[in-house]
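S.K.: No letters, just coordinates:
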């Protein structure tokens, strides 16, 4: 048995690949390398450059490597970009997912883990957010992921393809051993950009929105460390292989930090009091969203290891320093 990881050369996908390889799994990575990096893929895994929506390629890989499970990470993920390019997001996140699901069904794959997002919930009125809340996404990004969730649910009724949908909250940090991290040069993740600013790579950190109905006026988010998230995927795979049914689960820690609190943490950990520019809100950003993570802990017996904002920031900062050293060499 082998696991196909689409987008496995990207930030979250590469951490999943690392966890799988260390668990002794045979892993095939399918990535077009548009935002991923071949050096992020462990040498023990097979890397195939290609499109997750290419049904012929997916079918060939399933047959050649004996794929019994697929972890689907390949996607576009920037909310403001989705507002400007909705059709591009529906193609990448919905259309190609549909093709991948069909290829999986035709080839007899029985297990799929789908990378979804808390953006499906939209601008919630109360926190923490349970999986039972009716989704109401406010961005094309969130909608593109929700439609993919619906496709999986409908497919599970008609075919023998069970799935676990993992709704990520805000992913941050890096591999604790420093092997991989968030490497996309123009990534918009708050902690990454704040760490880059602390290292002098940006003249100022821009904070979007200071008039939200939150304690300090900035957005509140639930930050989950990336290796903890990857281990949630491994637990989901074990659940499916053991005959478990379809699940939809939040991936977060169940507590929120405001943007300004995160900025303060980066300043504290880095020792750099970098400048901050306060700017108007961005389209598609909810005021606050925090996970009710009780279900994933109960059903998958998942326990986080890095539930500490300063630890997450320290990992991210160390990774940014390493990237800076590599680019200077």
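M.R.: All right, it came through fine. Only a predicted model underlies this, so the values are computations on that prediction, with no experimental measurement involved. Numbering: from 1, shown residues only.

S.K.: going forward, measure contacts and count neighbours with C-alpha atoms only.
M.R.: Will do.

S.K.: Run through the residues that contact the spatially closest residue to residue 36 that is not a sequence neighbour.
M.R.: Leaving out its chain neighbours, the residue that sits closest to residue 36 by Cα to Cα, 6 or more residues apart in numbering is residue 10, at 4.1 Å. For residue 10, the contacting residues are 33, 35-37, 40, 182, taking Cα atoms under 8 Å, 6 or more residues apart in numbering as the criterion.

S.K.: Include neighbour count and secondary structure when you put those residues into JSON lines, please.
M.R.: Converted to JSON lines, the contacts of residue 10 look like this (neighbours: other Cα atoms under 10 Å; DSSP: H, G, I helix; E, B strand; the rest coil):
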{"residue": "33", "neighbour count": "16", "secondary structure": "coil"}
{"residue": "35", "neighbour count": "18", "secondary structure": "coil"}
{"residue": "36", "neighbour count": "21", "secondary structure": "coil"}
{"residue": "37", "neighbour count": "18", "secondary structure": "coil"}
{"residue": "40", "neighbour count": "21", "secondary structure": "helix"}
{"residue": "182", "neighbour count": "25", "secondary structure": "coil"}
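
S.K.: let's bring in a second one:
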């Protein structure tokens, strides 16, 4: 297929682009490089542009007969979304509308959308199905929920088919060291812990130790970025073979506590970095895991890296290489 990938120079998008290229697809990456990197685009052609620039976006779709769009481009930091909500509604929601208008105009038949478990908010359930009501508790989750609704509404009014993938906690890096998470000021637990292990941070905090979990800290479902990327490629194949529009959770269906993750990072790195235990953050559920039965059944998806040591090991190897590349001495 001829595929447009928005945000394809970012962490998850770059892994998907590499897998798309390996599968023989023809790729155009559209990215403003605000959090992505030119070097991360290992396949296809990079067009530097912003989704807010409707004329530039239209010219890219006019110049290529795209079979599909995979839409990653978004801001994703929850605390920032609370402090600056309009940034998230502009970039995540309004710019998705701009992209959908171009998709409708140029009659692109397929779309895969990068969504999030944040659309569920704080449900009483700990293992989440796609049928749960959407009750986001922050502007990031709300901006993604609105984008999902726009995609569904356009599909109902046109011939567009879509697969919406709701991510849980994405982590890890390409096992060959080609790609990894280079996002500045990242907030994800495994990335932060790996930065501590390599000396890029002096220490880290654990927010809340009194949850009703096996060790008092939050439980999350961590999915390796390569397994998540695989789901995107399979979603395109699914639609090309006549599959109907679907919403699918992407996770492993089991979780690890914050303390367990930190201990794995310390064990694999051999570094006992400082960890400060502090109070809960507002809006952190005790446990969130994916019911992934639909992505398994619908796409035939099977994970290759469903192992916390593997996830952390690839993330740690990438972080060491990334810090050395930036001129930081890593023991």
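M.R.: Right, received. Where do you want to start? None of these values were measured; they are calculated from a predicted model.

S.K.: Can you calculate the TM-score here?
M.R.: Once the chains are overlaid, their TM-score stands at 0.97 when taken by TM-score structural alignment, normalised by the length of the first structure; 328 aligned residues with a Cα RMSD of 1.1 Å.

S.K.: Could I get the contacts of residue 10 of the first structure in CSV, plus columns for distance to residue 154 of the first structure?
M.R.: CSV is the format used below for these (distance: Cα to Cα, whole Å):
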residue, distance to residue 154 of the first structure
33, 30
35, 30
36, 30
37, 33
40, 34
182, 33
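
S.K.: just so I have it, where are all the helices in the stretch 51-200 of the second structure?
M.R.: Counting by DSSP state H, counting those that start in this stretch, the stretch 51-200 of the second structure forms helices over residues 54-63, 78-83, 85-88, 95-105, 139-157, 189-197, given from the N-terminal end onward.

S.K.: The first one vs the first structure - mean distance after superposition?
M.R.: Between helix 54-63 of the second structure and its aligned stretch in the first structure, the superposed structures give an average distance of 2.0 Å (mean Cα distance after the TM-score superposition for the first structure).

S.K.: got the contact list for that helix?
M.R.: In this structure, residues lying in contact with helix 54-63 of the second structure by Cα under 8 Å, 6+ apart are 49-51, 98-99, 102-103, 106.

S.K.: That helix versus helix 95-105: what angle between them?
M.R.: Orientation note: helix 54-63 of the second structure sits at an angle of 40 degrees relative to helix 95-105 (axes from the mean of the first three to the mean of the last three Cα atoms, to 10 degrees).

S.K.: Can you give me the distance of the residue nearest to residue 321 of the first structure when sequence neighbours are not counted to residue 258 of the first structure?
M.R.: With sequence-adjacent residues excluded and distances taken as Cα to Cα, 6+ apart, residue 321 of the first structure is closest to residue 199, at 7.6 Å. Counting by Cα to Cα, to the nearest Å, the gap between residue 199 of the first structure and residue 258 of the first structure amounts to 22 Å.

S.K.: Residue 226 of the first structure now?
M.R.: Separation of residue 226 of the first structure from residue 258 of the first structure (Cα to Cα): 19 Å.

S.K.: thinking again about what came up before, among the contacts of helix 54-63 of the second structure, which one is most surrounded by other residues?
M.R.: residue 51 (24 neighbours; other Cα atoms under 10 Å).

S.K.: and it, what is it in contact with?
M.R.: Residue 51 of the second structure makes contacts with 57, 91, 95-96, 98-99, as judged by Cα under 8 Å, 6+ apart.

S.K.: and which of those residues is nearest residue 309 of the second structure?
M.R.: When the contacts of residue 51 of the second structure are compared for distance to residue 309 of the second structure (Cα to Cα), residue 91 wins out at 34.8 Å.

S.K.: Thought residue 75 was touching the closest one, still the case?
M.R.: Yes: judged on Cα atoms under 8 Å, residue 91 of the second structure makes contact with residue 75 at a distance of 6.9 Å.

S.K.: joint contacts of those two?
M.R.: Going by Cα under 8 Å, 6+ apart, no residue sits against residue 91 of the second structure while also sitting against residue 75.

S.K.: Near the closest residue to residue 49 of the second structure other than its chain neighbours, how many other residues are there?
M.R.: Sequence neighbours aside, residue 32 is the residue nearest to residue 49 of the second structure in space, at 4.8 Å (criterion: Cα to Cα, 6+ apart). Using other Cα under 10 Å, the number of residues around residue 32 of the second structure comes to 21.

S.K.: what separates residue 32 of the second structure from residue 246 of the second structure, distance-wise?
M.R.: Where residue 246 of the second structure is concerned, residue 32 of the second structure sits at a distance of 29 Å (Cα to Cα).

S.K.: one step back: looking at residue 226 and residue 258 of the first structure, which is more packed in?
M.R.: Neighbour totals were compared for residue 226 of the first structure and residue 258, and residue 226 leads with 26 against 19 (other Cα under 10 Å).

S.K.: Tell me who's in contact with that one.
M.R.: Residue 226 of the first structure is in contact with 12, 15, 171-175, counting by Cα under 8 Å, 6+ apart.

S.K.: hmm, back to that, so which of the helices of the stretch 51-200 of the second structure gets nearest residue 239 of the second structure?
M.R.: When those are ranked by distance to residue 239 of the second structure, counting by Cα to Cα, first place goes to helix 139-157 at 13.2 Å.

S.K.: Tell me where the first structure has strands.
M.R.: Secondary structure of the first structure (DSSP state E): strands located at 2-6, 26-31, 46-49, 67-72, 111-117, 162-168, 170-172, 205-208, 220-221, 223-225, 247-251, 257-258, 276-279, 288-289.

S.K.: got a markdown table for those, with distance to residue 326 of the first structure too?
M.R.: Formatted as a markdown table, these follow (distance: least, Cα to Cα, whole Å):
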| stretch | distance to residue 326 of the first structure |
| --- | --- |
| strand 2-6 | 27 |
| strand 26-31 | 23 |
| strand 46-49 | 23 |
| strand 67-72 | 30 |
| strand 111-117 | 30 |
| strand 162-168 | 30 |
| strand 170-172 | 21 |
| strand 205-208 | 23 |
| strand 220-221 | 31 |
| strand 223-225 | 23 |
| strand 247-251 | 32 |
| strand 257-258 | 31 |
| strand 276-279 | 27 |
| strand 288-289 | 36 |
